[in-house]
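**Student:** can't give you the sequence, but here's the structure:
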């Protein structure tokens, strides 16, 4: 790429949709590439084409990458379920449906917007879009999240995550009846080459990922499991449970569709433990399952009692 943020490439025999092919060439999402194509930022042999353009394999392609527009992240008066707070750390029980930090498509209503209103003192290590954010959980995953209020706390908590000394336990409702009580899934996770919005178990461009699980309850066609993260890859539990044949209930991306009246995966960050960055005290917090998950599990119990 040159100073004007232009990228020239030859098709070299490649065929298929141009949006899909371009997304695979760089670390771009397919939706991002589609936006560029619609805006005329991509030329094929000197002409503008649509995202569904079918390549013949002989094209010369020029991508003009638009400059990123810096998001203005504003404080918003959004209620927060604060589990713990002091001058260094704040622990939040994040509701399902809330995005952790602003990004394209989610510039407001995020946890960061709420945090900026609640407390102005957040660490700046991750920049203006992710102040205080040490780790994330998915939009439709509920539960506990630790946030750093200064750089000292941020560095300490980030190191604990890297050293795998934090305790992170999740409760999940999965499809199928897992026959054994305990298990460990050790399988590398990377981006799905066929869908840039999904992750998958793959040996290419992947990172090591380890999930330990323990069966808590079994019902007809479902199992409630406790998952312990050793690593924290994107969508790790969702990808790993699908990989072994027990996808999460309600998961629109990795599981069967419309099997329950849930909006998103049945996954809750129930336990979070770490060492306080200043005092050295061991802190451990628990958060009850959200009502939606509790209801679905109670319905499974009810059906079992009636059968």
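**Tutor:** Here it is on my side, so go on. What you see is a predicted model, and the numbers here were worked out from it, not measured in a lab. Numbers count the residues shown, from 1 in each chain.
**Student:** Only C-alpha atoms from now on, for both contacts and neighbour counts.
**Tutor:** Will do.
**Student:** Helix, strand, or coil at residue 272?
**Tutor:** Recorded secondary structure, residue 272: strand (DSSP: H, G, I helix; E, B strand; the rest coil).
**Student:** For the spatially closest residue to it that is not a sequence neighbour, I want the exact helix or strand it lies within.
**Tutor:** What sits nearest to residue 272 in space, not counting adjacent residues and going by C-alpha to C-alpha, 6 or more residues apart in numbering, is residue 168, at 4.9 Å. Assigned by DSSP states H and E, residue 168 falls within strand 167-175.
**Student:** Tell me how many other residues crowd the residue nearest to residue 272.
**Tutor:** Residue 168 has 23 neighbours, counted by other C-alpha atoms under 10 Å.
**Student:** For it, which residues are in contact?
**Tutor:** Counting by C-alpha atoms under 8 Å, 6 or more residues apart in numbering, residue 168 makes contact with 228-229, 269-273.
**Student:** cool, residue 106 as well?
**Tutor:** Residue 106 neighbours (C-alpha under 8 Å, 6+ apart): residue 99.
**Student:** And it, how far from residue 277?
**Tutor:** 31 Å (C-alpha to C-alpha, to the nearest Å).
**Student:** coming back round to it: who wins on neighbours among the contacts of residue 168?
**Tutor:** If you rank the contacts of residue 168 by neighbour count (other C-alpha under 10 Å), residue 269 sits at the top with 25 neighbours.
**Student:** could you say what helices and strands whatever helix or strand it lives in packs with?
**Tutor:** Assigned by DSSP H and E, residue 269 belongs to strand 267-275. In terms of contacts (3 or more C-alpha pairs under 8 Å, 6 or more residues apart in numbering; DSSP states H and E), strand 267-275 is packed against strand 142-148, helix 151-163, strand 167-175, strand 282-286.
**Student:** One more to weigh against that first structure:
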């Protein structure tokens, strides 16, 4: 299929919009105005196009499997200084790699007469040969004969072993009953006869064992004629498949602005995750570098119904995924491009103080600010733990009894010694501590209270995002009730029963939860001045006095 007008001009007047000073940092960004316009023009096309049939789950009358899709736009400048944009989709669209107006895949292994298709034919031939042998009537008969003979052999040998035991009992009974009535010579003769009977039974068992060993060996050799050939073909197929995979890894190469190529095999040490390189971002950048287009800014958005496992909102912008895109982009494709600052390397706690709301000799409670790590991260050490360790250098034990997400503000308990830590921790483990969070939700709810039970696990392709997963997820339960409705937003209390990572954020935003994200949730909703989630109340038993303690710190939103 021919791709038409891939570098497209803006339909909207952009004359009054300034170019960004730096390129978009793709893993955390607010879309530039040019990216928003490019995205809106793509969305207008998706709303009205008749070029392909794909069920995004937006039309109740449409049939077929519902598959929402991530789309990307890249605003570029050609060598004449003219601005335009490129479009891309992640993975396949309507089961195709190529569509008009969208950039192609970086490497299409399905092109006619490609080495992949040639090698695939060879692998399919191996599959046919293996399948033919495995369905061969002689082979199936040999397997059946071997199976039945093993069953018969085991049965007959077991019967003989049982008979030996039974005959021994009978011989012992005969000896004991006749012995008092026999002379010494007659008794000796009886014992000889009984001994000979025993020997004959044992000899018969040995002969039967030998017979079945030879019989089974003969049958196994008949089966081996086929299995040897099948296993040989499987080994050859495995070697061919491995060679093809390595060749694919070597051929699947990405360009950067210096026209340098780097293969997916080099980037991922010959072990790339499934689908690596098929996302919108690498497709867009590769095409731009191929055609001398200068990247200006980019954005990716979700189109369609959210998958059941994760939180994706129609038309919302999202960062590039970490596991598949970050190595490709950051280690190669974006080299030399001046980008917006990486916020993950900026200390969010800079200039913020921790308020102590309760303190005694063994513990304290603090009010953690929003955007403040509970414990040191990979690149940032400043955290509640670091501040507490500095403030209480003589404290022993882990200090941090429980954690709050970096973006969540509110009450945290700190232990000054190990004994206190253990006693407080046990209350969390046994769920005797009562906690209440307050959150502002970005919308209205149909109910005023309820219970959410959605098991969670980390998204391995896009940490730290969490997925709803009934197969591998850990139990996560939350009670909630509405406090106030104002200006189209709903303030609620959350009462978490469990304490999973991002539990309240996912339970609020997921379609099977409240389907209304927390205001300022940059992972599951829309970015704002802050995440409007605050741990405002905690009740626990003091580890020394055993007094029931209640601490309340009201939210500032």
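**Tutor:** Here it is on my side, so go on. Predicted model, so just to flag it, every value in this text is computed and none were measured.
**Student:** on that earlier part again, give me the contact list for the strand holding residue 269 of structure 1.
**Tutor:** 140-145, 157, 160, 165-173, 248, 281-290.
**Student:** ok, the residue nearest to residue 536 of structure 2 when sequence neighbours are not counted - contacts?
**Tutor:** Among residues not flanking residue 536 of structure 2 along the chain, residue 553 sits closest, at 4.8 Å (C-alpha to C-alpha, 6+ apart). Residues near residue 553 of structure 2 by C-alpha under 8 Å, 6+ apart: 367, 410-411, 535-537.
**Student:** quick one: the helices in the stretch 251-400 of structure 2?
**Tutor:** Applying DSSP state H, counting those that start in this stretch to the stretch 251-400 of structure 2 gives helices spanning 264-267, 280-290, 322-328, 384-391.
**Student:** Of those, which stretch is the most buried?
**Tutor:** Greatest average neighbour count among these goes to helix 280-290 (a mean of 24), per mean count of other C-alpha atoms under 10 Å.
**Student:** against structure 1, where does that helix fall?
**Tutor:** Using TM-score structural alignment, helix 280-290 of structure 2 corresponds to no residues of structure 1.
**Student:** Quick one: list the elements packing against that helix.
**Tutor:** strand 69-77, strand 83-89, strand 253-255, strand 294-303, helix 322-328.
**Student:** Read off where the helix or strand following the second one ends up in structure 1.
**Tutor:** Once the chain leaves strand 83-89 of structure 2, the next helix or strand it forms, by DSSP H and E, is helix 115-134. Mapped onto structure 1 using TM-score structural alignment, helix 115-134 of structure 2 covers no residues at all.
**Student:** what's the offset of helix 115-134 of structure 2 from the middle of its chain?
**Tutor:** 32 Å (C-alpha atoms, centre = their mean, to the nearest Å).
**Student:** buried set for it?
**Tutor:** 116, 123, 126, 129-130, 133 (16 or more other C-alpha atoms under 10 Å).
**Student:** Widest-spaced pair of the residues you listed?
**Tutor:** Of all pairs drawn from those, the greatest distance, 25.6 Å, lies between 116 and 133 (C-alpha to C-alpha).
**Student:** Just say which of the helices and strands packed on strand 267-275 of structure 1 is most tucked in.
**Tutor:** Most buried among those, given mean count of other C-alpha under 10 Å as the contact rule, is strand 142-148, at a mean of 25.
**Student:** Do you have the strands of the stretch 451-557 of structure 2 handy? List them.
**Tutor:** 456-458, 466-468, 477-486, 489-496, 533-541, 548-552 (DSSP state E, counting those that start in this stretch).
**Student:** Export the ones you listed to CSV and append columns for distance to residue 199 of structure 2.
**Tutor:** Compiled in CSV, those are given as follows (distance: least, C-alpha to C-alpha, whole Å):
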stretch, distance to residue 199 of structure 2
strand 456-458, 67
strand 466-468, 69
strand 477-486, 71
strand 489-496, 76
strand 533-541, 79
strand 548-552, 82
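**Student:** Out of those, the one nearest residue 374 of structure 2 is which?
**Tutor:** So among these, strand 533-541 is nearest, using C-alpha to C-alpha, at 13.3 Å.
**Student:** Quick check: the closest one compared with structure 1, mean distance?
**Tutor:** Average distance, strand 533-541 of structure 2 versus aligned residues of structure 1 after superposition (mean C-alpha distance after the TM-score superposition for structure 1): 0.6 Å.
**Student:** so how far is that strand from its chain's centroid?
**Tutor:** Distance, centroid of strand 533-541 of structure 2 to centroid of chain: 31 Å (C-alpha atoms, centre = their mean).
**Student:** got the angle between that strand and helix 418-429?
**Tutor:** 110 degrees (axes from the mean of the first three to the mean of the last three C-alpha atoms, to 10 degrees).
**Student:** Next, the angle strand 409-415 makes with strand 533-541 of structure 2.
**Tutor:** Using the same axes, to 10 degrees, the direction of strand 533-541 of structure 2 lies 30 degrees away from that of strand 409-415.
**Student:** Next, the angle strand 489-496 makes with strand 533-541 of structure 2.
**Tutor:** Taking the same axes, to 10 degrees, one finds strand 533-541 of structure 2 and strand 489-496 inclined to each other by 30 degrees.
**Student:** For strand 533-541 of structure 2, grab the matching residue range in structure 1.
**Tutor:** Mapped onto structure 1 using TM-score structural alignment, strand 533-541 of structure 2 spans residues 267-275.
**Student:** go on, stretch 220-228 of structure 2?
**Tutor:** The aligned range for stretch 220-228 of structure 2 is empty, by TM-score structural alignment.
**Student:** quick one: buried residues of that stretch?
**Tutor:** Within stretch 220-228 of structure 2, the residues scored as buried using 16+ other C-alpha under 10 Å are 220, 222-224, 226-227.
**Student:** which one of the contacts of residue 553 of structure 2 is nearest residue 484 of structure 2?
**Tutor:** Nearest member of those to residue 484 of structure 2, counting by C-alpha to C-alpha, is residue 536, at 16.0 Å.
**Student:** one step back: make a markdown table out of the helices and strands packed on helix 280-290 of structure 2 and add distance to residue 459 of structure 2.
**Tutor:** Shown next, in a markdown table, are these (distance: least, C-alpha to C-alpha, whole Å):
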| stretch | distance to residue 459 of structure 2 |
| --- | --- |
| strand 69-77 | 16 |
| strand 83-89 | 21 |
| strand 253-255 | 25 |
| strand 294-303 | 17 |
| helix 322-328 | 10 |
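**Student:** right, and the ones you listed - which one's nearest residue 267 of structure 2?
**Tutor:** helix 322-328 (6.6 Å).
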